[in-house]
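# predicted model and sequence follow; I will ask about them next.
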Amino acid sequence: MGIKDDDGDARRRAVEACSTTPKMSEADFRRFSQFITAELGIKLPPAKKTMLEARLQKRLRALGLGSHREYCEFLFSPQGMEQELAQLIDVVTTNTTHFFREPRHFEILAAKVIPDILRRKGRGRVAVWSAGCSTGEEPYTLAMVLSECAEINPELSFSILATDISTQVLTLAKRAVYAEDRIEGIPEALKRKYLLRSKDRSRRLVRMGPELRSKVNFQRLNFMREFDFREDLDIIFCRNVVIYFDRGTQEELFKRFCGKLIPGGYLFIGHSESLTGMDLPLVQVAPTVYRRT
């Protein structure tokens, strides 16, 4: 099949646009990389230079800046630190998530973890932290699973703290509105029970019901800063978050998590993560599931 002349013109324009895209110097990349690691804990090795360069294009256009050097100077000014830091965080963070991700974790939570906590605590509220909650799929999944547990165990009550460093994803999480193709991982019975469909069916949107939304408290949190919660936690879900940190930062962060877990509390990590070789007061009870000693 031949290529039409107008298609060729479009391709030439795209190539010309790419050729005029400002490039980031090695010095500017090192400055960005060092700052992002210090501020967010996220590693940016030299192989990530092209990715960062591409992701910052939108910010350069929005601010009317012609180079990464100009953006760098603005970012590190007092005005930039106040106005642009949150935008940079949204640019460099990755927010891949979906409902019932790594489903075995939720099976263990319902079948083993909650019964064990209730045996030890008796009545009382179970405090859960979704650390790195992204657009809300994980905490709302937790809310559904724990709500089902509470129907079987009337003595169970719970609250969920959900945190992320990105203000952009937290705004979406609080809205709790999702396209229908985003909820495919939710069992049909739970969809009917906990989700509200848009009155305009052509929009193909759903929203988490008010009983779920009332169980989740969203807050912005930077892991590199001190976090001082008002109460200790029974369960922490921190999955597929620390893979972006270096090993030393990972261990330090998990030590701080352990300091917030009650004795006998549980930590869930992602299946791509490992605590091997870390000096932590944890015992493994299932793959990527640990209990505080």
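Alright, I've got the coordinates.
# make it CA atoms for all contacts and neighbour counts henceforth
OK.
# tell me which residues in the helix or strand hosting His105 are buried?
In the assignment (DSSP states H and E), His105 maps to helix 104-108. Neighbour-count burial for helix 104-108 flags 105-106 (criterion: 16 or more other CA atoms under 10 Å).
# comparison target, given below:
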Amino acid sequence: MVNAAIAGVSRSANGNEPEFDMTDRDFNTIAELAGRHTGIVLGPHKRTMVYGRIARRIRATGLVSFQRYLAYLEQHPDQELSHFINAITTNLTSFFREPHHFHFLDQQLLPRLKLQNSASKRLRIWSAGCSIGQEAYTIAISVLRAGFPKDWDIRILATDLDSNVLATGEQGIYPLDHIESLDVEVKRNHFRPTPDGRSVQINADLRNMVHFKRLNLLEPWPMNGPFDLIFCRNVVIYFNKDSQRMLFDHFADYLAADGHLCIGHSENLAGVSERFQPLGQTVYRKIR
């Protein structure tokens, strides 16, 4: 940690000027680093977001400017690069987000897989870009509701670039307001209050089903597959088209024959991949 004694940074007297000055050169350097290490494309429209997130790292390290922070990042990548990546990564999530995907799981896909995989008794699902784990745990709730026999080998892989959110996911502890909108039955069956009464924790049966791992999607993947289903929602919108093509081609390679892919509501595979058949509402089936 840089000596906090040099931190004394505050807003100007009128309170309207930014705490730190971020030049075009600073922003371009941050965008280049983000692209190189994460594949995320930071256009000019992301400037305000970048300012807010990197300003927090400047305060945390006790530095006084974007220029000094970037110099520190270059000189001490072992200490700071993971914090930089965590700051840039977007981690918006919620339970049962984009509920049409879970309707598809409940009503169509999981009942079909229970019959289709009855000989192998194996089910593999991947939540790519899992954030704090709420997507993966929602998938696990759907799997439990589908009533797979107890002798099945069921695993849900949850990966993310951000090590901080993965730690939260592994604990499975969330503020009470994160489950306010859930059905009473879901709350009763799958959550328990923490001792302080201010949070809830996912029940052990769900936590045991989900395995969290750090993974950069643009680096080699150590998993073997194949997966029956991959969720990768609201992730590729930050990648350029070449990275998207490579990523979806890789997903197809890791999916079982007739495997399925769910992407975000603002994403589509048009002009990106011809290896999937659209089924509607951003659900796709692998065709080759």
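Great, that's in hand. Keep in mind it's a predicted model, so treat the numbers as computed, not measured.
# next, the TM-score between them, please.
The TM-score (TM-score structural alignment, normalised by the length of the second structure) is 0.89; 277 aligned residues with a CA RMSD of 2.0 Å.
# which stretch of the second structure lines up against the helix holding His105 of the first structure?
The counterpart of helix 104-108 of the first structure in the second structure, using TM-score structural alignment, spans residues 100-104.
# the matching stretch vs the first structure, average offset?
Stretch 100-104 of the second structure, aligned to the first structure and superposed, deviates on average by 0.9 Å (mean CA distance after the TM-score superposition for the first structure).
# list the contacts for the residue nearest the centre of the second structure?
Centroid-nearest residue in the second structure: Gly129, 2.6 Å away (criterion: CA atoms, centre = their mean). Counting by CA atoms under 8 Å, 6 or more residues apart in numbering, Gly129 of the second structure makes contact with 158-161, 232-233, 235.
# how does it look with 7 Å?
By CA atoms under 7 Å, 6 or more residues apart in numbering, Gly129 of the second structure lies in contact with 159-160, 232, 235.
# go through these and flag which are in strands.
159-160, 232 (DSSP state E).
# now, which of those sits nearest Pro111 of the second structure?
Among these, Cys232 lies closest to Pro111 of the second structure (CA to CA), at 21.5 Å.
# for that closest one, what are its contacts?
Applying CA under 7 Å, 6+ apart to Cys232 of the second structure gives the contacts 127-129, 262-263.
# and the two most separated of these?
Among the contacts of Cys232 of the second structure, Gly129 and Cys262 lie farthest apart (CA to CA), at 12.1 Å.
# only the buried residues of stretch 35-43 of the second structure, if you could.
Using 16+ other CA under 10 Å as the test for burial, stretch 35-43 of the second structure gives 35, 38-42.
# same check, this time on stretch 230-242 of the first structure
Judged by neighbour count (16+ other CA under 10 Å), stretch 230-242 of the first structure contains these buried residues: 232-242.
# how near is Tyr140 of the first structure to Ile186 of the first structure?
From Tyr140 of the first structure across to Ile186 of the first structure, the span is 11 Å (CA to CA, to the nearest Å).
# correct me, but Thr194 of the second structure touches Leu176?
No: in terms of CA atoms under 7 Å, Thr194 of the second structure does not count as a neighbour of Leu176; the distance is 9.8 Å.
# shared neighbours, those two?
Val200.
# check which helices and strands the helix or strand Ile114 of the first structure falls within sits against.
Per DSSP H and E: Ile114 of the first structure is located in helix 114-121. Contact partners of helix 114-121 of the first structure among helices and strands, from 3 or more CA pairs under 7 Å, 6 or more residues apart in numbering; DSSP states H and E: none.
# compared with the second structure, how much does it deviate?
Per aligned residue, helix 114-121 of the first structure averages 2.5 Å (mean CA distance after the TM-score superposition for the first structure).
# and the next helix or strand past that helix?
Per DSSP H and E, the first helix or strand lying C-terminal to helix 114-121 of the first structure is strand 124-131.
# and that following strand, how far from the chain's centre?
How far strand 124-131 of the first structure lies from its chain's middle: 17 Å, per CA atoms, centre = their mean, to the nearest Å.
# that one: what's the following helix or strand?
Proceeding N to C from strand 124-131 of the first structure, the next assigned helix or strand is helix 137-152, under DSSP H and E.
# what's the angle from that next one to helix 114-121?
60 degrees (axes from the mean of the first three to the mean of the last three CA atoms, to 10 degrees).
# helices of the stretch 1-150 of the first structure, residue ranges please.
Listed in chain order, the helices of the stretch 1-150 of the first structure (DSSP state H, counting those that start in this stretch) span 5-19, 26-40, 49-55, 57-63, 68-75, 78-83, 85-92, 104-108, 114-121, 137-152.
# which residues touch the fourth one?
When you say that, I think you mean helix 57-63 of the first structure. 66, 71.
# one more: the longest one?
By CA under 7 Å, 6+ apart, the residues outside helix 137-152 of the first structure that reach it are 97-100, 110, 130, 133, 156-157, 160, 162, 212, 215-216.
# redo that, cut-off 6 Å
Residues outside helix 137-152 of the first structure that contact it (CA atoms under 6 Å, 6 or more residues apart in numbering) are 98-99, 130, 156, 212.
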